[in-house]
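Participant: I'll drop the sequence and a predicted model, then ask my questions.
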Amino acid sequence: MLDRLLTILKSRFGSAPALQEAPKGVEVLADMANRRVMRRYLDKPVDPALVETLCAVALSAPSKSDLQQADIVIVSDKGQRAKLEALLPDNPWVQAAPVFLVFCANNRRHRLMFEWRQRPFVNDHLDPFFNASVDAGIVLATFIAAADRAGLGTCPISAIRNHAEAVSEILGLPGHVFPVAALGVGWPSFEGVMSPRLGLDVTIHHDRYDEAGLREKMAAYDRRREAVQPYKSQRFVDRFGQSPDYGWSEDKARQYSVPERAEFGAFVRRKGFNLE
């Protein structure tokens, strides 16, 4: 099983750590390293009790200072789902997911405790927003890992933040509660696709942050990814033309060359957060 883990890591990152002995749980580590984004599902329902169980497992994840600032909205009503799906025309695969969840950051309960005890909320600055956001992100990641172990496929949907105000209204989210990401869940219809990641020498640092040779390392990643997962089309050809060596870095530079979620900060402030 150690060989399988190292082979998967090499496929993902282009290299693997010099691990000589299989650690406890090596099978689980290999499965986690091998996770695939899943956007195609079998026409097979997922037991609602299993979904709630996975939510419970996810909400068992670490939480900043035990504040428990994450919620999960299970969207089962067809009318509710239709409203949310209408906001995501560029993500038609969302409609195929048997299960649709929205992971929310919730700083409301924390503040209500102060209100009930008639104490001033003295930490009204960026930190509450950041803490709640991180809590929701940890719960999302834990749900994905738990779903993988149960044989389900998942795909996060960050595009709901493009319509945070509308999503908030549809779900009835009160002040200091906001959507972080949605998640499509279902039984996989195929094995999925592994997305190669930046090399470990780019994203793992020892003792101090290090950018030595970063440009060359990212160019090497572009070439490695192009060899196994080439892009089917190029973004914004009308603005940037056709690139002969269109890789990950060019795709991401084009993706964020147009404004996106510029109103999210204003939305969060309307939710009651002070981001100073």
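Facilitator: Looks like it came in fine. Numbers count the residues shown, from 1 in each chain.
Participant: going forward, measure contacts and count neighbours with C-alpha atoms only.
Facilitator: Noted.
Participant: okay, helices next: where are they in the protein?
Facilitator: 2-13, 26-33, 48-58, 78-86, 108-116, 126-149, 164-171, 200-203, 214-228, 237-240, 248-255, 264-270 (DSSP state H).
Participant: for the protein, what's the longest strand?
Facilitator: Ranked by number of residues, the top strand in the chain under DSSP state E is strand 177-186.
Participant: between helix 48-58 and it, find me the angle.
Facilitator: Using axes from the mean of the first three to the mean of the last three C-alpha atoms, to 10 degrees, the inter-axis angle of strand 177-186 relative to helix 48-58 is 130 degrees.
Participant: list of residues touching strand 177-186?
Facilitator: Contacts of strand 177-186 with the rest of the structure, by C-alpha atoms under 8 Å, 6 or more residues apart in numbering, involve 39, 41-42, 44-46, 94, 97-108, 133, 136-137, 152-161, 164, 167-168, 268, 271.
Participant: any idea of the angle it forms with helix 164-171?
Facilitator: Using the same axes, to 10 degrees: strand 177-186 against helix 164-171 is 80 degrees.
Participant: in strand 177-186, which residues are buried?
Facilitator: If you call a residue buried by 16 or more other C-alpha atoms under 10 Å, then strand 177-186 has these buried ones: 177-186.
Participant: pick the most deeply packed of the helices of the chain.
Facilitator: helix 126-149 (a mean of 21; mean count of other C-alpha atoms under 10 Å).
Participant: packing partners for that helix?
Facilitator: If contacts are counted by 3 or more C-alpha pairs under 8 Å, 6 or more residues apart in numbering; DSSP states H and E, helix 126-149 sits against helix 48-58, strand 70-74, strand 99-106, strand 153-157, strand 177-186.
Participant: try this one side by side with the last:
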Amino acid sequence: MNPILEAQSSHRSIRQYTDKPIDESQLHRLIQCAQGAASSSFIQAYSLVQVTNKTNRQTIAALAGGQKWIESAAEFLIICADLSRVEYACIEQGFGALEGNTEHFITSTVDAALFAQNLMLGAESEGLGAVFIGGIRNDTNQIAELLNLPDQVYPVFGLCLGWPDAEPDLKPRLPVNVILHKDRYDNTRCETDVKAYDAQMEDYYQSRSGSQKNSNWSEQTAAAVQTKKREHMLSFLQERGFLKR
């Protein structure tokens, strides 16, 4: 495989880091390269906040459920979907303020995610390790206040970056023939696909180095999805100008 495909297929979430810092010029170069990500209508509806204050990092780590790697990573960034510049352009050009359309929420969130994945991939290509932090959405009001986020901006997730001090086993992904459908979605195979993947993941958890556990994909997924509903998110987003129509 070429280096890009190799980097894509070898991603591991890294939560242990050395004390080595990331040079500011390297970080800026990675961010600039990540901006090459596709953007809906080129609106570039994202921003990121570099959190350097140790006290703020401690607060965010606690809000995220005690994720200490937020404190130990060389860099911690919060990726935001940002329509504030877009709204300014709309008003300046005589189209009026944004009205909280669901479509605009989707495009800004997708823009932010595409940028963030580009940033992670670029960082990993230079030997850095990374992990996304969805736990910042546990208390988005405090996060928004801490970061001074204006209306039309919301924190999508965090990103830890640093030099790896661990090499976790590579988790097997869903097989391509499970996620790829031809012409029409085939839901008849769902049960068979999930059970086969559960068996594969159960073998993985039993055989991996470091810590073995009795679990599978369904157990992990059901627990993650049904215990992380974050029902405050709708009202939070609406208060900030998103998802009003």
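Facilitator: Looks like it arrived, so ask away. In this text, all values refer to a predicted model and were calculated from it rather than measured experimentally.
Participant: what's the longest strand of structure 1 aligned against in structure 2?
Facilitator: Mapped onto structure 2 using TM-score structural alignment, strand 177-186 of structure 1 covers residues 153-162.
Participant: returning to what we had before: which of the contacts of strand 177-186 of structure 1 are buried? Put it as a PyMOL command.
Facilitator: In PyMOL, a selection of the buried entries from these looks like this (16+ other C-alpha under 10 Å):
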select buried, resi 39+41+94+97+98+99+100+101+102+103+104+105+106+107+108+133+136+137+152+153+154+155+156+157+159+160+161+164+167+168+268+271
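Participant: just send the buried residues of strand 177-186 of structure 1 back as TSV, with distance to Ala58 of structure 1 too.
Facilitator: Formatted as TSV, the buried residues of strand 177-186 of structure 1 follow (distance: C-alpha to C-alpha, whole Å):
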residue	distance to Ala58 of structure 1
Val177	18
Phe178	18
Pro179	16
Val180	15
Ala181	14
Ala182	14
Leu183	13
Gly184	15
Val185	14
Gly186	17
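Participant: of the residues you listed, closest to Phe114 of structure 1?
Facilitator: Compare each of the buried residues of strand 177-186 of structure 1 with Phe114 of structure 1 using C-alpha to C-alpha and the shortest gap goes to Val177, at 16.3 Å.
Participant: okay, the closest one and Arg81 of structure 1: tell me how far apart.
Facilitator: 19 Å (C-alpha to C-alpha, to the nearest Å).
Participant: related to what we said a few turns ago, between the helices and strands packed on helix 126-149 of structure 1, which gets nearest to Ala253 of structure 1?
Facilitator: Closest to Ala253 of structure 1 of those is strand 153-157 (C-alpha to C-alpha; 20.2 Å).
Participant: could you figure out how far the closest one is turned away from strand 177-186?
Facilitator: Using the same axes, to 10 degrees: strand 153-157 of structure 1 against strand 177-186 is 150 degrees.
Participant: in structure 2, what stretch matches strand 153-157 of structure 1?
Facilitator: The aligned range for strand 153-157 of structure 1 is 129-133, by TM-score structural alignment.
Participant: quick revisit: any chance of CSV for the helices and strands packed on helix 126-149 of structure 1, columns distance to His125 of structure 1?
Facilitator: Shown next, in CSV, are those (distance: least, C-alpha to C-alpha, whole Å):
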stretch, distance to His125 of structure 1
helix 48-58, 27
strand 70-74, 19
strand 99-106, 15
strand 153-157, 28
strand 177-186, 15
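Participant: out of these, nearest to Ala33 of structure 1?
Facilitator: It's strand 153-157; of those, that one is closest to Ala33 of structure 1 (C-alpha to C-alpha) at 14.3 Å.
Participant: mean shift between that closest one and structure 2?
Facilitator: On superposition with structure 2, the mean distance recorded for strand 153-157 of structure 1 (mean C-alpha distance after the TM-score superposition for structure 1) is 0.3 Å.
Participant: wait, which of the helices and strands packed on helix 126-149 of structure 1 is closest to Arg225 of structure 1?
Facilitator: For Arg225 of structure 1, the closest of these is strand 153-157, at 20.2 Å, according to C-alpha to C-alpha.
Participant: identify all contacting residues around that closest one.
Facilitator: Contacts for strand 153-157 of structure 1 (C-alpha under 8 Å, 6+ apart): 36-39, 41, 144, 147-148, 181-188.
Participant: list the contacts for Pro174 of structure 1?
Facilitator: 108, 168, 271.
Participant: before we move on, what about Lys64 of structure 1?
Facilitator: Taking C-alpha under 8 Å, 6+ apart, we find Lys64 of structure 1 in contact with 131, 135.
Participant: what lines up with it in structure 2?
Facilitator: So, by TM-score structural alignment, Lys64 of structure 1 is matched to Ser40.
Participant: right, and Pro172 of structure 2 touches Glu202 too?
Facilitator: No: with contact defined as C-alpha atoms under 8 Å, Pro172 of structure 2 does not reach Glu202; the gap is 10.8 Å.
Participant: give me the nearest residue to Ser133 of structure 1, chain neighbours excluded.
Facilitator: Once flanking residues are discounted, Ser133 of structure 1 sits nearest to Ala105: 5.3 Å by C-alpha to C-alpha, 6 or more residues apart in numbering.
Participant: structure 2: which residue goes with the one you found?
Facilitator: Under the alignment (TM-score structural alignment), Ala105 of structure 1 maps onto Ala81 of structure 2.
Participant: now do the contacts for that match.
Facilitator: Ala81 of structure 2 sits in contact with 45-47, 108-109, 111-112, 153-156, where contact means C-alpha under 8 Å, 6+ apart.
Participant: ok, it to Asn141 of structure 2 distance?
Facilitator: Counting by C-alpha to C-alpha - Ala81 of structure 2 and Asn141 of structure 2 are separated by 15 Å.
Participant: one more: Ser25 of structure 2?
Facilitator: Taking C-alpha to C-alpha, one finds Ser25 of structure 2 at 32 Å from Asn141 of structure 2.
Participant: again, but for Glu71 of structure 2
Facilitator: In this view, Glu71 of structure 2 and Asn141 of structure 2 are 20 Å apart by C-alpha to C-alpha.
Participant: could you do Gln50 of structure 2 as well?
Facilitator: Distance, Gln50 of structure 2 to Asn141 of structure 2, using C-alpha to C-alpha: 18 Å.
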